[in-house]
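Student: Let me see the structure of the following:
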Amino acid sequence: MNSLPLPTLYSLQHCPYAMRARLGLLMAEKKVMLKAVVTKNKPEEMLAISPKGTVPVLIIEGLDEGALEAGSEVKNESAENAKQPKIIDESLDIMLWALNINDPDDLLLSQTPDALPIMLELIKYNDKVFKPLLEQYKDAKRYHKDTEAELRQQCEGFIQDLELRLSQHQYLMGDSLSLLDFALLPFVRQFARVDRHWYLQSPYPLLRQWLKNHLDSPLFSRVMKKFPLYLETGEAYPFG
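Tutor: You can find the predicted model right below:
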């Protein structure tokens, strides 16, 4: 019996959404073949599969275990289409797909029924509210706009909420790691890098330590491993 090919992941090294997907895959111990891309030169095959043109994009060949767990972003879900590849092109859905197959650290907090909806709501807020504000803050800093401080303060509402959570327990949802910690990590990292001097003096010592612990971990080094570009080599590389 022939085994199914490994899923293929199109990824951009420093994109926070792609980082989120890679974190989920590593925590689920799910191996994929990674094709590294850059924003300005995306493979035509990737654009044909996912026309919105953003990373990450995960392609699952055949009826892979758990492939139907990721929700609305999985295409061709029915059993009669089992031979068609499944496409997941949202970072959170890639995390959920992988962790629904294997979650050795119980990042989905399966013993606490109301935990997952809370985490998903906070991740939604991060993606829909905090991330756009963060982009405006980054832009204001880059171009020395006089709105920089105001935009940073708007971002701080979410940052303050995370600091409060960390004042109550070691991680964002409790005293063990969760989906929420890894889903938000790349975006807090971005926030910290906009104005490093301000961040190091900011009133968020618990968040600083939380972020430092993640960035210093062997896991994060694996997440940020650099691969040759797919369009230059034509090669995909094992990841996870």
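
Student: Only C-alpha atoms from now on, for both contacts and neighbour counts.
Tutor: Noted.

Student: would you list every one of the helices in this structure?
Tutor: 16-27, 44-49, 91-101, 115-125, 131-142, 148-168, 179-194, 196-201, 205-215, 218-223, 230-233 (DSSP state H).

Student: Deepest-packed of those helices, please.
Tutor: Counting by mean count of other C-alpha atoms under 10 Å, helix 16-27 has the highest mean neighbour count of the helices of the chain, with a mean of 25.

Student: Looks like residue 163 contacts residue 206 (just checking).
Tutor: Yes: contact criterion C-alpha atoms under 8 Å: residue 163 and residue 206 qualify, at 6.1 Å.

Student: Now the second one, please; I'll put the structures next to each other:
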Amino acid sequence: MNKLPKLPILYTFRRCPYAMRARLALAYAGISVEIREIELKNKPQALRDLSPKATVPVLQLPDGKVLEESLDIMHWALAQHDPAHWLADIQSAKTLITWNDGDFKYYLDRYKYADRHPEYSADHYRRQGEFFLAELESRLQVTPWLLGDHCTLADAAIFPFIRQFAAVDEQWFAAADYPAVQQWLQKWLDSALFAAVMDKYPAWVEGMAAMRGFA
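Tutor: Sure, this is the predicted structure:
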């Protein structure tokens, strides 16, 4: 019988936006984890054994339960500790996150890898993604965070994807007419929380000493 971990074990990939938002919630909640940074082209068998789909993030809890979706990990972390009330207005958060994870992510992938999707131009894919940016801009023109005066699950769950969208063409994004989104994004990029979850770790291999992260 495999020995259960003393800490939750997080299989992650530093640049993956899904893994990034899971790490943000875990760090915000003050939860220590064992970090297992993986190589996407060389996924360890231990990850495949826990989660046959073998996509990050995956969190193995000390009781053996396995969480395979980033939002499930975020909700679990916030259920442990939510000092600034990220779970406020959860229904509105769910609506925005569904748009982010659906249509926006669809066009983000095609914008980023337009050469793999030659049916339309990168500009076309970007314009489709801008419908979501316009929604965020309208909200952030009124309040400093997407759902009001403080950060919520929506901000943390969506930020990594806006970061990725902005990075496709940084010059375009810097000149685009989304000043409130740009300010919101920069606030995240400059935050201590973001810095805490972007430490670099060597790729994990079986038998490697545990690497502790976050709290």
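
Student: Please state their TM-score.
Tutor: Scored against TM-score structural alignment, normalised by the length of structure 2, the superposed chains reach a TM-score of 0.93; 210 aligned residues with a C-alpha RMSD of 1.7 Å.

Student: so residue 88 of structure 2 sits right up against residue 152, yeah?
Tutor: Yes: between residue 88 of structure 2 and residue 152 there is a contact under C-alpha under 8 Å: 6.6 Å.

Student: Tell me how far residue 51 of structure 1 lies from residue 92 of structure 1.
Tutor: Counting by C-alpha to C-alpha, to the nearest Å, the gap from residue 51 of structure 1 to residue 92 of structure 1 is 18 Å.

Student: what's the longest strand seen in structure 2 packed up against?
Tutor: Longest strand in structure 2 by number of residues (criterion: DSSP state E): strand 32-37. Packing partners of strand 32-37 of structure 2 (3 or more C-alpha pairs under 8 Å, 6 or more residues apart in numbering; DSSP states H and E): strand 9-12, strand 212-214.

Student: to the chain's geometric centre, what's the distance from the last one?
Tutor: Here strand 212-214 of structure 2 shows a centroid-to-chain-centroid distance of 17 Å under the convention C-alpha atoms, centre = their mean, to the nearest Å.

Student: The longest one too?
Tutor: Averaged C-alpha coordinates place strand 9-12 of structure 2 at 13 Å from its chain's average position (C-alpha atoms, centre = their mean).

Student: More neighbours: which of residue 88 and residue 152 of structure 2?
Tutor: Set residue 88 of structure 2 next to residue 152 and count neighbours by other C-alpha atoms under 10 Å: residue 152 wins out with 21 against 17.

Student: Aligned counterpart of the more buried one in structure 1, please.
Tutor: Aligning on TM-score structural alignment places residue 152 of structure 2 opposite residue 178 in structure 1.

Student: measure its match to residue 92 of structure 1 for me?
Tutor: Separation of residue 178 of structure 1 from residue 92 of structure 1 (C-alpha to C-alpha): 13 Å.

Student: wait, isn't residue 196 of structure 2 in contact with residue 25?
Tutor: No: Residue 196 of structure 2 is beyond contact range of residue 25, at 11.3 Å (criterion: C-alpha under 8 Å).

Student: closest one to residue 111 of structure 2 among the helices and strands packed on strand 32-37 of structure 2?
Tutor: strand 9-12 (24.0 Å; C-alpha to C-alpha).
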